[in-house]
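J.: Fold the stuff below for me.
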Amino acid sequence: MAKAKPAKNTSAGDGQIRLIGGQWRGRKLPVLNSEGLRPTTDRIKETLFNWLMFDIRHCRCLDLFAGSGSLGFEALSRGATEVVLVEKDTKVAQQLQRNLASLPEAPGQVINTDALGFLQTAATPFDLVFLDPPFHRELLPNACQLLEQGGWLSEDAKIYIEREQNSEPLLLPPNWRLLKDKQAGQVNYQLYQREQMV
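T.: Presented below is the predicted three-dimensional model:
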């Protein structure tokens, strides 16, 4: 979904992602061979969407560092009410738009802009946020704080974070409670639940 390595280590092969569940299950979508593009593997994606099995339908989702769009398109396939995919790279964003157009009446939107800049605009709350930024660029701390402080999260929003193994401890808003925590290869991934501040 985000960037760090060439698009390898996905069961769909180089240059494409595969939707693994929902109404477009089995559909393959092309991915540009862009430097640094790192789609979330099918293994991780399957685990994540098992975690979200009862949460994904009828929710508004934000795929903040969209990259290949692997997580955002999976959410659309599984019944999300709306998915906003934010991607900085213009060519990658154009491919996301083409892939979105290939899914009949999919309630999605691609925004070609910098993720942190996007979070400084007027907010509409989301129920689920995917955070899988480029590795080794320290983008997560600012993204997490802007999400919490800027009104981007619904009262009980869930936040998915995917990052490199052995990275520095992440300073998160104090009202984000860890629900799930796993590792696959060189990737750590967690699911958090936002709670109301006391």
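J.: CA atoms for contacts and neighbours, from now on please.
T.: Fine.
J.: can you tell me which strand in this protein is longest?
T.: If you go by DSSP state E, the chain has its longest strand at strand 153-164.
J.: Mind listing what's buried along that one?
T.: 153-154, 157-164 (16 or more other C-alpha atoms under 10 Å).
J.: Equivalent analysis for stretch 135-143, please.
T.: Quick answer for stretch 135-143 (16+ other C-alpha under 10 Å): 135, 139-140, 143.
J.: Take these and keep only those in helices.
T.: 140, 143 (DSSP state H).
J.: Spell out the residue ranges of the strands in this protein.
T.: Along the chain, counting by DSSP E, strands occupy 2-3, 16-18, 28-30, 37-38, 60-63, 82-87, 108-112, 126-131, 153-164, 176-184, 187-194.
J.: would a markdown table of these with distance to Thr47 be doable?
T.: Putting the strands of the chain into a markdown table (distance: least, C-alpha to C-alpha, whole Å) gives the following:
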| stretch | distance to Thr47 |
| --- | --- |
| strand 2-3 | 18 |
| strand 16-18 | 15 |
| strand 28-30 | 19 |
| strand 37-38 | 17 |
| strand 60-63 | 17 |
| strand 82-87 | 20 |
| strand 108-112 | 23 |
| strand 126-131 | 14 |
| strand 153-164 | 12 |
| strand 176-184 | 9 |
| strand 187-194 | 10 |
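J.: Next, the structure of the following sequence, for comparison with the previous one:
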Amino acid sequence: MTRAKAPGRSPAGSGGGSGRLRIIGGRYRGRRLPIPDQPGLRPTADRVRETLFNWLAPVLPGARCLDLFAGSGAIGFEAASRGAGEVVLIERNAAVARQLRTNLLTLAAPRVSVIQADALAWLAADATPFDLVFIDPPFADDLLAPACARLADGGWLAPGARVYLETAARAGFPPLPAGWELIRDSTAGQVRFGIALIQPAAGIASD
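T.: Okay, here's the model as predicted:
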């Protein structure tokens, strides 16, 4: 994500302190990476990431992952650290994307790539299916529903794919596309997050 959930607020259980991102598990555990000086930019909370990756532990190793609103890279780098087969980070803000690339070089993570692009515009291109997709957009921009719709309609999801959703707890999740089942759901402070399982019968792309 390129902006905080709310101005001046660090989400519940900040991810490693102001201006730094701490990877909390896996190969790069304990590594701290700088976050660019952009107003309100914060990593997803440690406790949210820990819960998320506990949920994903059975399916993450070797998975092809897409982080649509990468921001600090907290989720994408965490996925790479914990054994994802490939991670693609999409970030619109040029300065944030540059820092992601710098942090990528610091980690020497060979299966991670950074693309500077608007996420919704990028999803309008030809698709290659992913096993896991992370959607954590700035809450105020109301991008969760359109991102889900483009994923569902564009052939971006492999059979049995899982999609991580994060939004403001007060707003809740939008109606999900047909064939998406919310299988995990939790809150942490002012954040609601969960995982949707995509059924193969829901028009999901296959090889």
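J.: TM-score of the superposition?
T.: The TM-score (TM-score structural alignment, normalised by the length of the first structure) is 0.95; 198 aligned residues with a C-alpha RMSD of 1.5 Å.
J.: In contact with the residue positioned nearest the centre of the first structure, which residues?
T.: The C-alpha lying nearest the average C-alpha coordinate of the first structure belongs to Phe130 (C-alpha atoms, centre = their mean; 3.1 Å). Applying C-alpha atoms under 8 Å, 6 or more residues apart in numbering, one finds that Phe130 of the first structure lies in contact with 61-65, 71-72, 159-161.
J.: That one pairs with which position in the second structure?
T.: Using TM-score structural alignment, the partner of Phe130 of the first structure in the second structure is Phe134.
J.: Same check on Gln94 of the first structure?
T.: Match for Gln94 of the first structure (TM-score structural alignment): Arg98.
J.: Quick one: neighbours of its match, just the number.
T.: A total of 16 residues lie near Arg98 of the second structure under the criterion other C-alpha atoms under 10 Å.
J.: ok, now Asn50 of the first structure?
T.: Asn50 of the first structure: 11 surrounding residues under other C-alpha under 10 Å.
J.: Find the nearest non-adjacent residue to Gln23 of the first structure, please.
T.: Once flanking residues are discounted, Gln23 of the first structure sits nearest to Ser77: 5.3 Å by C-alpha to C-alpha, 6 or more residues apart in numbering.
J.: What's the separation between the one you found and Ile111 of the first structure?
T.: In this view, Ser77 of the first structure and Ile111 of the first structure are 19 Å apart by C-alpha to C-alpha, to the nearest Å.
J.: likewise Gln95 of the first structure?
T.: 12 Å.
J.: what's stretch 55-72 of the first structure aligned against in the second structure?
T.: Counting by TM-score structural alignment, stretch 55-72 of the first structure lines up with residues 59-76 of the second structure.
J.: buried residues in stretch 58-73 of the first structure?
T.: 59-73.
J.: Endpoint to endpoint, that stretch covers what distance?
T.: Using C-alpha to C-alpha, the end-to-end distance of stretch 58-73 of the first structure comes to 14 Å.
J.: what's around the alignment partner in the first structure of Ile35 of the second structure, how many residues?
T.: When the first structure is aligned by TM-score structural alignment, Ile35 of the second structure is paired with Val31. The number of residues packed near Val31 of the first structure is 21, by other C-alpha under 10 Å.
J.: Tell me which residues touch Val31 of the first structure, please.
T.: Counting by C-alpha under 8 Å, 6+ apart, Val31 of the first structure touches 15-17, 68, 92, 95.
J.: what does Leu33 of the second structure give?
T.: With contacts defined as C-alpha under 8 Å, 6+ apart, Leu33 of the second structure is in contact with 20-22, 103.
J.: thinking again about what came up before, what distance do you get for the match of Phe130 of the first structure to Thr167 of the second structure?
T.: 12 Å.
J.: circling back: where neighbours are concerned, which of the contacts of Leu33 of the second structure has the most?
T.: Leu21 (25 neighbours).
J.: That residue against Ser72, yeah?
T.: Yes: using C-alpha atoms under 8 Å as the test, Leu21 of the second structure is close enough to Ser72 to be in contact (7.2 Å).
J.: Now for those two: what residues contact both?
T.: Contacts common to Leu21 of the second structure and Ser72, judged by C-alpha under 8 Å, 6+ apart, are 35, 43.
J.: May I see the contacts of Val31 of the first structure arranged in a markdown table, with distance to Leu119 of the first structure as well?
T.: Shown next, in a markdown table, are the contacts of Val31 of the first structure (distance: C-alpha to C-alpha, whole Å):
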| residue | distance to Leu119 of the first structure |
| --- | --- |
| Gly15 | 29 |
| Gln16 | 28 |
| Ile17 | 27 |
| Ser68 | 20 |
| Val92 | 20 |
| Gln95 | 22 |
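J.: Out of the residues you listed, flag the one nearest to Asp42 of the first structure.
T.: Checking the contacts of Val31 of the first structure against Asp42 of the first structure by C-alpha to C-alpha gives Ile17 as the nearest, at 8.6 Å.
J.: Roughly how far does the closest one sit from Asn99 of the first structure?
T.: In terms of C-alpha to C-alpha, Ile17 of the first structure sits 11 Å off from Asn99 of the first structure.
J.: residues shared between the contacts of the two?
T.: What both Ile17 of the first structure and Asn99 touch, as defined by C-alpha under 8 Å, 6+ apart, is the set 29-30.
J.: what sits against Gln186 of the first structure?
T.: 164-165.
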